[in-house]
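**Student:** Here is a sequence with its predicted model. Questions after.
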Amino acid sequence: MAGEPQDDCLFCKIVEGHVPATIVRETETTVAFRDINPQAPTHILIIPRVHYENAAALASGAPEVAADLLREAQAVADDEKLESYRVVFNTGAGAGQTVFHAHAHVLGGRGLQWPPG
């Protein structure tokens, strides 16, 4: 069921403290942690504490949490002293989503070309 923790979800396990992560921020609705395979000098993932498969499902099922996630992206950028940064949501395997729990990537600390690779 959407919103409920999933036993087989890596990010649900991070939220529950069963899998370690380098957490940089926590709120009532989100957890932000460093990516274990960074694609930029700063690469932080922000996840909702509730489980939704992707950003579209989160926006539809819990729009207030989706808004919290975007607010946290700015807070992370401020904490990391990023003047410029990118927020990326991969939705679906064809777009590179590998963990099917909605999450945002905050990338910065170097020039980010457009379009991305």
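**Tutor:** Perfect, thanks for sending it.
**Student:** drop to CA atoms for contacts and neighbour counts, all remaining ones
**Tutor:** OK.
**Student:** Which elements pack onto the lengthiest helix in the chain?
**Tutor:** Among the elements of the chain assigned as helix by DSSP state H, the one spanning the most residues is helix 63-79. Helix 63-79 sits against strand 30-34, strand 42-48, helix 55-61, strand 104-108, with contacts defined as 3 or more Cα pairs under 8 Å, 6 or more residues apart in numbering; DSSP states H and E.
**Student:** Second structure follows, compare the two:
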Amino acid sequence: MKNCIFCSIIKGDISAEILYSDDRVLAFTDVNAQAPEHFLVIPKEHIATANDATDESLMGSLSITAAKVAKERGFAEKGYRLVMNCNNDGGQTVSHIHLHCLGGRQMTWPPG
């Protein structure tokens, strides 16, 4: 998609701290971190919102990748939060689905 920041990261046009990459997904640190550990997992295919997702296997890959990276980064055992925002009222600011993984501190509820 034209002008999508995440598509530009996937293509290598914008640099990011890449934590994981395979043929379907990419994980990288969030430049606007909201926790000591905060990274995003995105599909390499442009999908605008969770409402547009149709591939159950791909959606599962996002969660499995987040767990794998959390383990590699050493905070999986203490715990973490996975969040996927959808559209404006849900807090989505980039129109390319992305799963936030936040850890390294106690999470509170409700989130806001």
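**Tutor:** Nice, I can see it. Here the structure is a predicted model, which is why all the values come from computation and not from measurement.
**Student:** picking up where we left off before, make TSV out of the helices and strands packed on helix 63-79 of structure 1 and add mean neighbour count.
**Tutor:** Shown next, in TSV, are those (neighbours: other Cα atoms under 10 Å):
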stretch	mean neighbour count
strand 30-34	21
strand 42-48	25
helix 55-61	17
strand 104-108	24
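**Student:** wait, which of these is closest to residue 14 of structure 1?
**Tutor:** With Cα to Cα as the criterion, residue 14 of structure 1 lies closest to strand 30-34 of those, at 8.6 Å.
**Student:** Run a quick neighbour tally on residue 83 of structure 2.
**Tutor:** Applying other Cα atoms under 10 Å, we find 13 other residues in the vicinity of residue 83 of structure 2.
**Student:** still on that earlier bit, distance from the longest helix of structure 1 to the middle of the chain?
**Tutor:** Using Cα atoms, centre = their mean, to the nearest Å, we find the averaged C-alpha position of helix 63-79 of structure 1 to lie 9 Å away from the chain's own average C-alpha position.
**Student:** superposed on structure 2, where does it end up, distance-wise?
**Tutor:** Here the mean offset of helix 63-79 of structure 1 against structure 2 after fitting is 1.0 Å, by mean Cα distance after the TM-score superposition for structure 1.
**Student:** Where in structure 2 does that helix fall?
**Tutor:** Mapping helix 63-79 of structure 1 onto structure 2 (TM-score structural alignment) gives residues 56-72.
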